[in-house]
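Novice: sequence and computational prediction follow.
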Amino acid sequence: MQALTKIVNTILKAVTVSVFVVLVVCVVWQVFSRYVLGTPSTVTDELARFMFMWIGLIGAAYTLGMRRHLAIDLLTGSLTGKRKLLSDYFIVLAIAFFSGVVMLYGGGQLVMKTLANGQVSPALRIPMGYIYAAIPFSGGIMLFYCVEFFLGLVNGTGTGPNDQMPDAADTAAK
């Protein structure tokens, strides 16, 4: 499972960096075309918006996998032993429920309905279902990480979803 997780992490890093590069290029061109050329580009404006949606959702999934997401651990930080373990199980199941039902299933339904209706974006003429596909894609990745967390908790080899993974710098210092 760890080998598969490393592959997923590597792919997500590459996709995130690639999307971010396209986003930056679009925004720079948009500013240049608006203020220097005097004719704003509607194509790059729309593309930047779509790239921002994708990078936000993919970044959220990757952040969950790295255990770097925002967590309010006022209660769970003081728990130990069996209560901590039960809390970790509950958190993983809650995240998995949201990821599976809302993002994967609900987002998948949105994609299918949008593709069936034939809705396209105004400037690029891209089917909007492809744009909305970021929701179930991200939900699927989050669900994958939840399975990893859950198996780690069951095997006793993993940490909870709110526990920070050690940084490379922290590990090298020890």
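Specialist: Thanks, I have it.
Novice: only C-alpha atoms from now on, for both contacts and neighbour counts.
Specialist: Noted.
Novice: quick check: T16 touching G56?
Specialist: No - contact criterion C-alpha atoms under 8 Å: T16 and G56 do not qualify, at 9.1 Å.
Novice: of the two, which one has the most company?
Specialist: A count of neighbours by other C-alpha atoms under 10 Å puts T16 above the other of T16 and G56, at 19 against 16.
Novice: got another one to weigh against that:
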Amino acid sequence: MYPTLRRAEEALAVLLFSVILLLILWQIISRYILGVPVPWTDELSRLLFVYMGVLGAHLAQRDKIHVRIDMILSRLAPGAYRVVEILFNLIILACCIFLIREGMILAARKAVIYMITINVSSWFLFIPLAILGALVSLEVGLQTRDLLRQTSGAGEADRC
């Protein structure tokens, strides 16, 4: 939909992956070659991995490449297919609302706990749940809007 935003998200995913890879490589070199372990690399790479997972889940939803079984859906008429897709999207939206709410509660509870080696609140480790819920709900909302605007035979190209 927005090519600049799409490229920025993909560039961020590549950047996160590269930084994680370099952190782990540095951890291996420092521990096994230099003999001086650097403990903060483990926690920082874990934190970045969580954010990379959130970004990846959002990109998968945007591109409609999440794992799904469409054996029954593929046999439906285009109008029925559209109705079922809209129902699925409403269920996903409900799950996202739950994820946003519970993610914020969990992040608030964990905010007082700090990751020892990088001295950062655990809030940063748990708030991605709410961020994921918000990103996916936005994407699913846009997809649902597009489904509602389609005429009954127009959704054929979107099938998996």
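Specialist: Now that the structure is in, tell me what you want to look at. Predicted model, so just to flag it, every value in this text is computed and none were measured.
Novice: TM value for the aligned chains?
Specialist: The pair, once superposed, lands on a TM-score of 0.88 when counted by TM-score structural alignment, normalised by the length of the second structure; 157 aligned residues with a C-alpha RMSD of 2.0 Å.
Novice: from the rest of the structure, what touches stretch 114-122 of the second structure?
Specialist: 39-40, 43-44, 107, 110-113 (C-alpha atoms under 8 Å, 6 or more residues apart in numbering).
Novice: repeat for stretch 9-16 of the second structure
Specialist: Here stretch 9-16 of the second structure has contacts from 48-49, 52, 55-56, 59, using C-alpha under 8 Å, 6+ apart.
Novice: what of stretch 50-58 of the second structure?
Specialist: Contacts for stretch 50-58 of the second structure (C-alpha under 8 Å, 6+ apart): 9, 13, 16-17, 66, 125, 128-129, 131-132, 135-136, 139.
Novice: out of the residues you listed, grab the one that's most surrounded.
Specialist: Highest neighbour count within those: V136, with 25 neighbours (other C-alpha under 10 Å).
Novice: where's that residue, which helix or strand?
Specialist: V136 of the second structure is part of helix 128-149, with elements assigned from DSSP states H and E.
Novice: in the first structure, what stretch matches that helix?
Specialist: Using TM-score structural alignment, helix 128-149 of the second structure corresponds to residues 134-155 of the first structure.
Novice: average distance between the matching stretch and the second structure?
Specialist: Compared with the second structure after fitting, stretch 134-155 of the first structure deviates on average by 0.7 Å (mean C-alpha distance after the TM-score superposition for the first structure).
Novice: counterpart of A57 of the second structure over in the first structure?
Specialist: Here A57 of the second structure is matched to A60 in the first structure, going by TM-score structural alignment.
Novice: am I right that its match sits in a helix?
Specialist: Yes - using DSSP: H, G, I helix; E, B strand; the rest coil, the secondary structure at A60 of the first structure is a helix.
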